[in-house]
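Colleague: Take a look and give me a structure for this.
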Amino acid sequence: MAALAFLLECAAVAATTGVLTSLLVGVATLLPWPASQVRPALRADAAFVVGTLPAVVALAVVSAAAAPSLSAMLGWSHDHCGSHGHHLHLCILHSSGLRPVLAVVGAVALATFVFRAGGLLWRVRHTRARLAALEALGSARPGVFPVVAVPGAPRLCHAAGVLHRRIFLSASLEGALAPQELRGALAHEEAHLRRRDPLAALLLAVSGLFVPPPLARVFFSVYQTAAEEACDAEAVRVVGDGTVVAGALVKMAALQRRARDVAGVPAFGKLALEQRVRRLLDEEAPPALPSRALLFAMGAAAGVLTLALLHAAFLHHAVETALHILS
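Modeller: Below you'll find the predicted structure:
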């Protein structure tokens, strides 16, 4: 019973912390920031850190709150529960009993997390199977990132792969583009792979398990739009003409109306088309910058977790007090 109460209480803490943090960063995300003055690559980095922050904070708070109990169970520290018997214990050794409110919140949070995680796992497995089938049909052309030429329909121009990075390009699309347009489209997809956008998309999807679905979609969309604009800038650098890239975007969008996204990265020309074309035609494309989103996110996660563990005793007591009041 103590272990079950501990699990449900930790689930309730994680869910509550994730929702509150996502609401705070969601408000900040929706504020009218002067985004046009910030380079797309930097906006994408910021959006990735913001999108993963609720999950990082939730895990850090739960880890810090559970640390004293787990440490005592493993014999690494003394049992602290006898020193505060006046409120609920977040402890796997000394449960205060399964409180109905916490039990319901924890059970719903845990069931929702497992359901959404199962859906994400199914989508990842389905995507991998689909990519493997397409790769078996096509032929790979060597390069910094291999281009898998897929015959006939489906109409693809996608960057894919977390570890095995490559570009899928259908013959029907390749024949529909002028040489410079095709060069720009491939440069755009290569930029996705250099930025490791498929990996970032997967990490954002995992982090979204700690966030209400509507906000998770907002965080994901903000990141994807900024990443697409950053890759457009790289395509302009390679081709040397923003109008060529804009023309390729419009042409590809018309050809890919029913194409589905692959591996978390939208097909070239599918996302925020009007906004991107206007930027390419009306403004000088900003210089391309390398993505540091994963580095920034890892630094933020390490900092938050270290800070939480350094103040584990305080957070543990604060969480117990809050749970006692709410239950």
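
Colleague: CA atoms for contacts and neighbours, from now on please.
Modeller: Will do.

Colleague: by contact count, what packs against the longest helix along the chain?
Modeller: Secondary structure of the chain per DSSP state H: the longest helix is helix 100-137. Helix 100-137 sits against helix 2-30, strand 147-150, helix 197-207, with contacts defined as 3 or more CA pairs under 8 Å, 6 or more residues apart in numbering; DSSP states H and E.

Colleague: The helix or strand following the first one: which residues count as buried?
Modeller: Think helix 2-30. Per DSSP states H and E, the first helix or strand lying C-terminal to helix 2-30 is helix 40-73. Neighbour counts over helix 40-73 (16 or more other CA atoms under 10 Å) mark 40-70, 72 as buried.

Colleague: what inclination does helix 40-73 have with respect to helix 197-207?
Modeller: Here helix 40-73 points in a direction 50 degrees away from that of helix 197-207 (axes from the mean of the first three to the mean of the last three CA atoms, to 10 degrees).

Colleague: angle of helix 40-73 against helix 2-30?
Modeller: Using the same axes, to 10 degrees, helix 40-73 lies at 160 degrees relative to helix 2-30.

Colleague: Also this sequence, please, to line up against the first:
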Amino acid sequence: MAALAFLLECAATAALIGLAVSLLVWPALLALRGRVLRRVPSLRADLAFVLGTLPALASMGVVAAAGAPSFAAALGLVADHCLGHGHHVHLCFVHSTHVRPLLAAVGAFSLAVFLFRAGGLVLRLMRMQARLAALESLGTSRPGLFSIVAVPGAPQLCHAVGFVRRRILLSATLEESLTPTELRSALAHEEAHLRRRDPLLGLLLGVAGLFAAPFLARACAAVYQTAAEEACDAEAAATVGDGGLVAGALVKVAALQRKLSHVAGAAPAFGALALERRVRLLLDEEARAITAQALRVAGAVALAAGLLVLAHIAFLHHAVETALHLLF
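Modeller: Got it, this is the predicted structure:
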């Protein structure tokens, strides 16, 4: 019973912290969706990633700090403090507690929503991996900076994939439809995705979104995806040496994808996503190619958060218990 009460209390705490942080970072995300950092899309993508992961970092950090004393007491590292503060709610998986009905309901609902969203994410990943495996089983691999898997068939496909083993899927029909310069532009764009590790960052953003409010998770994913596409356009333009060539290839591929959308399904990255805005940036040469720093910045934030939690475990533990007591 104590373990169940502890689980529900932790779930409620994580959900409340995630919602609070989501509301705090929402104004900053709205600014990113406007004209802020228009000419530096890579930085905009990095900031969207960091904002999207903040609710997860805060939720996990606060819950870890709140539950740490009971784990330390169970291991004999510190004295058991539970009996000394029976005047309010306390988080402990050892001692039997009478969890408050409203707190238990919030925790149960939050846990159910988390598991439902996590199940959906896992199901989407499994389906994606199955489709990729089926496509790659039909193709042949070409060596290069990043291997290119040439896939036969009708879909107009040019897509960067791989969380660890990074590669590009390229359909034969698309390769035949593009001129050498256009193909070089498309491949340069996808190579930029792989250098930036966008497939991995997209996965991490999706997992972190499980701890955030759904509206923030969706908005962060949308801002990150659009900004990442613009950043890869800028890198492709720098590689090819002419933004107009990349814009022309972008428009042509988007037209081919729309023509065969009944075959290809959802458009891959080098396609029609935010097409007008991306073409305008390329033609005006507004977007600048800069190095992606999302993983480094997020890692620095996570390290700082971890050090803050370690330095203030006792305070955070007591603050969470007091807040739960006042709220419920």
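
Colleague: which one of the helices and strands packed on helix 100-137 of the first structure is the most hemmed in?
Modeller: strand 147-150 (a mean of 23; mean count of other CA atoms under 10 Å).

Colleague: What's the average distance for that one when superposed on the second structure?
Modeller: Aligned to the second structure and superposed, strand 147-150 of the first structure gives a mean residue distance of 0.7 Å (mean CA distance after the TM-score superposition for the first structure).

Colleague: Relative to the second structure, which residues correspond to that strand?
Modeller: Per the alignment by TM-score structural alignment, strand 147-150 of the first structure matches residues 148-151 in the second structure.

Colleague: coming back round to it: and the next element down the chain from the longest helix of the first structure?
Modeller: Sequence-wise, the next helix or strand downstream of helix 100-137 of the first structure (DSSP H and E) is strand 139-141.

Colleague: quick one: that next one to chain centroid distance?
Modeller: Put simply, strand 139-141 of the first structure sits 30 Å off its chain's centre (CA atoms, centre = their mean, to the nearest Å).

Colleague: Stretch 218-227 of the second structure too?
Modeller: Worked out by CA atoms, centre = their mean, stretch 218-227 of the second structure lies 9 Å from the chain centre.

Colleague: quick one on the thing from earlier: mind listing what's buried along the longest helix of the first structure?
Modeller: Neighbour counts over helix 100-137 of the first structure (16+ other CA under 10 Å) mark 102-103, 105-110, 113, 116-117, 120, 124, 127-128, 131, 134-135 as buried.

Colleague: thinking again about what came up before, of the helices and strands packed on helix 100-137 of the first structure, which is nearest Ala176 of the first structure?
Modeller: Minimum separation from Ala176 of the first structure across those (CA to CA) falls at strand 147-150, 14.1 Å.

Colleague: which helices and strands does the closest one pack with?
Modeller: Right, strand 147-150 of the first structure is packed against helix 100-137, strand 139-141, strand 166-170 by 3+ CA pairs under 8 Å, 6+ apart.

Colleague: quick one: the residue nearest to Ala66 of the second structure when sequence neighbours are not counted and Phe93 of the second structure, what's the gap?
Modeller: Excluding the flanking residues, the one nearest Ala66 of the second structure by CA to CA, 6 or more residues apart in numbering is His317, at 3.9 Å. From His317 of the second structure over to Phe93 of the second structure the distance is 14 Å, taken as CA to CA, to the nearest Å.

Colleague: the more surrounded of the two?
Modeller: With neighbours defined as other CA atoms under 10 Å, His317 of the second structure and Phe93 compare such that His317 has more, 22 against 18.

Colleague: which other residues reach the one helix or strand the more buried one maps to?
Modeller: In the assignment (DSSP H and E), His317 of the second structure maps to helix 313-327. For helix 313-327 of the second structure, contacts defined as CA atoms under 8 Å, 6 or more residues apart in numbering pick out 13, 62, 65-69, 88-91, 103, 309.

Colleague: again with stretch 99-110 of the second structure
Modeller: 5, 7-13, 15, 324, 328.

Colleague: now, which of these sits nearest Asp80 of the second structure?
Modeller: Closest approach to Asp80 of the second structure among these (CA to CA): Ala5, at 18.1 Å.

Colleague: right, and Gln293 of the second structure touches Ala45 too?
Modeller: No. In this structure, Gln293 of the second structure is not within contact of Ala45 by CA atoms under 8 Å, at 9.4 Å.

Colleague: Would you convert the helices and strands packed on helix 100-137 of the first structure into CSV that also reports distance to Ser77 of the first structure?
Modeller: Shown next, in CSV, are these (distance: least, CA to CA, whole Å):
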stretch, distance to Ser77 of the first structure
helix 2-30, 19
strand 147-150, 56
helix 197-207, 32
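
Colleague: mind checking which of these is nearest Gly82 of the first structure?
Modeller: helix 2-30 (15.8 Å).
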